[in-house]
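S.K.: No letters, just coordinates:
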């Protein structure tokens, strides 16, 4: 089937509904980034720095989108050569030297140069020829035990590649990759910098940001027998490259990923290809083609070019890593009879032409609609895809995935300090709203934390900071959702201030009955637009948005919810 711009535009619009419009994706990324910047100092104080990765971080919101996390000890520093050791203080940092000799490209051994205070790292060390190395196998197993000990749902975590994985729901997994960070750039990846300059993608400022962020090493070798090998991971770099893609490129990746899951892998019992291969292919195709090529009316051509590159890579048995091309990611997985069967499958789909997309349950509805209705025309402008009210609904719903539980008053101070620091910078409206929401959560959860704390005064009498808790909860209500007043009501109830509790409930009932209230995906669009159109996002959240309240097991809200032995 020849490429028809009309079909591409129909698929573009359909994917915007499934994966997100340009503004929806931007919202998701800005909220994620803001949450990470504000929470990082608290994470480090707790002992592990972290980064969210995977599909959800990139802006995808499919039912099967994985939620991936990377964790690493912040005082452990990987260096690429000994000259870099002068950049660190041996008394404060555990310095680790990469040794890539006689290993496949993209893999390394980790030689401990200075001592570590991390128990998981210490118990992962092995001595070979009077040199101390960190065993990737022991490191992975130690952190798997650590994950299982954190809370009850995680006791069922299982090893999956370099990760500890658990399934909260049947369709999506959460991966925890415990790793070690380097703030440098590996020598094997230096040619990537030149290639980006020659081809103009990604932009130089993106490349500079990637180089300053460095890379990670994750605990898995080129084969299962090599327990001293670690894989060089460019997850942080990949995320920044991914962010630099335009929306058509983002949707092309989403289209390819859906096609992989529902068609290519859906026809076999064992999935051979993973989304990382697809992402790598998209990166190569973008870098070899001008950005003007990636437009909504050309989406299917972009997909087809990417699909043909996949076939070529399977044919040759070589999928070069985007950052280290000498690292063939098919080296172990796509060989022999597996390679032969996969090539036949892909060649069969290739002979079907672009109509092979009809095999996908997700893509078929909007693709077939345009295919069989030659007069159908769709607008690709965002205003014709999603309304302002729906964007608000998406934004306020997105905030609900962020949780900010606190374990001490010191953590409150760190959070507030970070929020103040960000406020002094240049912010988008979505970042401003995120900081407002975080302030509300932090104040409320600090109040709940203090409520459970009983202190002794000089005379030994117990007292609770009731006035401070009340003040914090009232202040929280000034920043958060309209429904946050229910937390105040619960607090009054627990402290036997029943009249105040009822008063809060009556006020909440009156406000929840207003005609412009937005609850989840329920709203009177006309009323909401009439009353809220000219308000800021923060004002809309405080005056018009109602959400289910979250009850965390970390805190006590009302006595009836407390667990009692024997219950």
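M.R.: Cool, got the structure. In this text, all values refer to a predicted model and were calculated from it rather than measured experimentally.
S.K.: When you work out contacts or count neighbours from here on, use the C-alpha atoms and nothing else.
M.R.: OK.
S.K.: Toward the C-terminus, what is the element adjacent to the lengthiest helix in the chain?
M.R.: Secondary structure of the chain per DSSP state H: the longest helix is helix 22-46. Next in sequence after helix 22-46, counting helices and strands by DSSP states H and E, comes strand 49-53.
S.K.: Follow the chain on from that next one and name the next helix or strand.
M.R.: Downstream of strand 49-53, the next assigned helix or strand under DSSP H and E is helix 54-58.
S.K.: hmm, who's touching whichever helix or strand comes after that following helix?
M.R.: Per DSSP H and E, the first helix or strand lying C-terminal to helix 54-58 is strand 67-72. Contacts of strand 67-72 with the rest of the structure, by Cα atoms under 8 Å, 6 or more residues apart in numbering, involve 48-57, 172-181.
S.K.: same check, this time on stretch 82-94
M.R.: Outside stretch 82-94, the residues that reach it (Cα under 8 Å, 6+ apart) are 75-77, 79, 95, 97, 112-117.
S.K.: Quick one: neighbours of residue 219, just the number.
M.R.: Other residues lying near residue 219 total 27 when counted by other Cα atoms under 10 Å.
S.K.: Any of the contacts of strand 67-72 buried? List them.
M.R.: Among those, those scoring as buried are 48-57, 173-181 (criterion: 16 or more other Cα atoms under 10 Å).
S.K.: Where does residue 418 fall, secondary structure wise?
M.R.: Assigned by DSSP H and E, residue 418 falls in helix 409-423.
S.K.: Which is the succeeding secondary structure element to that helix?
M.R.: For helix 409-423, the following helix or strand on the C-terminal side (DSSP H and E) is helix 429-451.
S.K.: So which bits of that next one are buried?
M.R.: Going by 16+ other Cα under 10 Å, helix 429-451 has these buried residues: 430-451.
S.K.: Point out the other helices and strands that that helix packs with.
M.R.: Helices and strands touching helix 429-451, by 3 or more Cα pairs under 8 Å, 6 or more residues apart in numbering; DSSP states H and E, are helix 22-46, helix 409-423, helix 466-477, helix 537-544.
S.K.: contacting residues around the third one?
M.R.: Okay, so that is helix 466-477. Outside helix 466-477, the residues within contact range by Cα under 8 Å, 6+ apart are 439-441, 443-444, 446-448, 450-451, 484-485, 487-488, 542.
S.K.: how about 7 Å then?
M.R.: Helix 466-477 has contacts (Cα atoms under 7 Å, 6 or more residues apart in numbering) with 440, 443-444, 447, 450-451, 484-485, 488.
S.K.: try it against this one:
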């Protein structure tokens, strides 16, 4: 926020004082004679009644000047309930997660004479009426001096923030998208993980480069079909500026905005970092979570003219890196919303997919995404259909037919899905008391996951992956070398052991339950083996306990720690280890509940264990009396 007093006005020449009532308004004269371009000293022409102005004044050459450093410090010490600290020309603070900058400044109704050349430069952009509007509203002066100036503590910087807002509003859609891409690139790639002192390039540099590229007609056609081309042109201009150590201010080109920060070793470091990204082409944008999903198709579309922007297209990204991004996006978007009538909803989705396929040819990216969505719909239908027939009280023959159809749909889903989709078949066999068949599927999944070429989350052995499935279709890769976490729709009951988590999650407006793959795999192994092989069940329980206790994000995503501890507690409880189960539920409560929201179910399970312990103690007491 920029804050200024309406009764204090800045003028550039003494003749401009005729437009003000000096009895009501305090006038401040800009003195640019001894300051770098874009900076000025503020000379108080008439006394100010404002205390912070009085306290900020210093005396130089028998005149009262307003010191920028004093004014900025006073702004940070104003009596507010929020602690504020200096940040550039601003007083910076935060309210919860909201961060803010307050720039206490002065306003000038006149356009600075030193910037008159900018008006003459605006032939093609911006349009004349926008230029007139910009000039009419003048500028501001913010309390910060040039770091290499002789009066750094007392100088004020001329701010064109209001003018820049009007120029941003004057951009077309593609120009605005390019500006947004540059800001995201800066935040999520170039400056990611750096502290403020190491961030050499800032958002203002990104804005400046877009202004220059637009005004100089470097890009003849700004349209929605070429935002990456536009980004690339701006990126190369930034690279050129850093190489030369000169970033010309858009309004005052002689003001080099790199002069005080990007020079010497810092300049060489910045250039090397940008040139390394330049050598990789557009692929470095895939490391931005905000940009990745929007450009992944465009970058690898064979019709996209990317070769003209990068001499070696193989420097973009390796096959396994691209596959990681692709399959991660597929897993992230593989979700369907189930309404109050799950059966009709799934049928409706299948009809939409049928119309989508028959309507027009799809790209290879759309085909693989639709394939995965179809797999998810068939899996959910397989669990819905038997319940629907049972609720309708059909004859045993019809129930058998529904069971047969469900198993057939799960087999189709396993054929077209990834490795982790086999677990839905294992859950169905466990639910219908076919424990040996469920264990056979579990063993198949374990065998597939033991293959070193398997890609799980971002974990993959690039060499083994390329050797096993390199160059093959995405269908083959997904079926034989890709695994992901399992998402259970809370409206559908898969296994009774997770019913409380699904029901309470639904009450907390969470429509799905996300379970880590290896956690669910061990859980099903334990639940099935406790009926037919107790030794294997104990081995699986030990494996699950080791995984949950010692995993550091390799196999269990941090936001899924709650359900992982919960499932460990469930398995310990069903095997009779109530003390360990109570401890696991307590650990589950202490985890993040942003995604699954199962804390209510956890509390309920803890209460059940306490009641069960009480009953056991009563039984033991009665037994001792009888003896």
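M.R.: Done, it's in. On a predicted model such as this, the values are computed, not experimentally measured, just so you know.
S.K.: re earlier: for ChimeraX, write the selection for the buried entries among the contacts of stretch 82-94 of structure 1.
M.R.: Filtering the contacts of stretch 82-94 of structure 1 down to the buried ones (16+ other Cα under 10 Å) takes a single ChimeraX command:
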select :75,76,77,79,95,97,112,113,114,115,116
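S.K.: And the helix holding residue 418 of structure 1, what's buried?
M.R.: For helix 409-423 of structure 1, burial by neighbour count (16+ other Cα under 10 Å) applies to 411-412, 414-416, 418-419, 422.
S.K.: Please apply the same query to stretch 89-98 of structure 1.
M.R.: Of the residues in stretch 89-98 of structure 1, 93-98 count as buried by neighbour count, 16+ other Cα under 10 Å.
S.K.: Any idea how many residues pack against the counterpart of residue 85 of structure 1 in structure 2?
M.R.: Aligned by TM-score structural alignment, residue 85 of structure 1 pairs with residue 17 of structure 2. If you count neighbours by other Cα under 10 Å, residue 17 of structure 2 ends up with 17.
S.K.: Need the three-state assignment for residue 488 of structure 2.
M.R.: In three-state terms, and counting by DSSP: H, G, I helix; E, B strand; the rest coil, residue 488 of structure 2 is strand.
S.K.: Please report the distance of the residue lying closest to it once chain neighbours are set aside from residue 212 of structure 2.
M.R.: Counting by Cα to Cα, 6 or more residues apart in numbering, residue 488 of structure 2 lies nearest to residue 513, which is 5.0 Å off, once chain neighbours are set aside. Residue 513 of structure 2 sits 49 Å away from residue 212 of structure 2, going by Cα to Cα, to the nearest Å.
S.K.: Among the two, which residue is more densely surrounded?
M.R.: Taking other Cα under 10 Å, residue 513 of structure 2 and residue 212 do not tie; residue 513 has more neighbours (21 against 17).
S.K.: my guess is the more buried one is in a strand, correct?
M.R.: Yes: counting by three-state DSSP, residue 513 of structure 2 is located in a strand.
S.K.: so it makes contact with residue 486?
M.R.: No: contact criterion Cα atoms under 7 Å: residue 513 of structure 2 and residue 486 do not qualify, at 8.2 Å.
S.K.: picking that back up, the contacts of stretch 82-94 of structure 1 in strands, which ones?
M.R.: Among these, DSSP state E puts 76-77, 79, 95, 97, 112 in strands.
S.K.: In structure 1, which residues correspond to the helix or strand encompassing residue 117 of structure 2?
M.R.: Element membership for residue 117 of structure 2, per DSSP H and E: helix 116-121. Using TM-score structural alignment, helix 116-121 of structure 2 corresponds to residues 190-195 of structure 1.
S.K.: average offset between that stretch and structure 2?
M.R.: Compared with structure 2 after the fit, stretch 190-195 of structure 1 shows a mean deviation of 0.3 Å (mean Cα distance after the TM-score superposition for structure 1).
S.K.: how distant is that stretch from the center of its chain?
M.R.: Relative to its parent chain, stretch 190-195 of structure 1 has a centroid offset of 27 Å by Cα atoms, centre = their mean, to the nearest Å.
S.K.: again, but for stretch 74-94 of structure 2
M.R.: Averaging C-alpha positions (Cα atoms, centre = their mean) puts stretch 74-94 of structure 2 29 Å from its chain's average.
S.K.: rewinding a little: what about the residue nearest to residue 488 of structure 2, distance to residue 564 of structure 2?
M.R.: Residue 513 of structure 2 sits 11 Å away from residue 564 of structure 2, going by Cα to Cα.
S.K.: Likewise for residue 231 of structure 2?
M.R.: From residue 231 of structure 2 to residue 564 of structure 2 the distance is 43 Å (Cα to Cα).
S.K.: So for the two, which sits in the more crowded spot?
M.R.: Shown here are residue 231 of structure 2 and residue 564; by other Cα under 10 Å, residue 564 has more neighbours (31 against 22).
S.K.: so that one sits in a helix?
M.R.: Yes: assigned with three-state DSSP, residue 564 of structure 2 falls within a helix.
S.K.: quick one, what contacts it?
M.R.: Contacts for residue 564 of structure 2 (Cα under 7 Å, 6+ apart) come out as 519, 548.
S.K.: residue in structure 1 matching it?
M.R.: By TM-score structural alignment, residue 564 of structure 2 lines up with nothing in structure 1.
S.K.: Check the gap between residue 564 of structure 2 and residue 604 of structure 2 for me.
M.R.: Applying Cα to Cα, the value for residue 564 of structure 2 to residue 604 of structure 2 is 17 Å.
S.K.: Same check on residue 520 of structure 2?
M.R.: Separation of residue 520 of structure 2 from residue 604 of structure 2 (Cα to Cα) stands at 21 Å.
S.K.: What is the nearest of the buried residues of stretch 89-98 of structure 1 to residue 500 of structure 1?
M.R.: Set against residue 500 of structure 1, the nearest of these by Cα to Cα is residue 93 (52.8 Å).
S.K.: how about residue 103 of structure 2, what does it touch?
M.R.: Going by Cα under 7 Å, 6+ apart, residue 103 of structure 2 touches 1-3, 89-91, 142.
S.K.: Are we agreed that it is in a helix?
M.R.: No: going by three-state DSSP, the assignment for residue 103 of structure 2 is strand, not a helix.
S.K.: Tell me which residue of structure 1 lines up with it.
M.R.: With TM-score structural alignment as the criterion, residue 103 of structure 2 matches residue 177.
S.K.: Equivalent analysis for residue 377 of structure 2, please.
M.R.: That one, residue 377 of structure 2, aligns with nothing by TM-score structural alignment.
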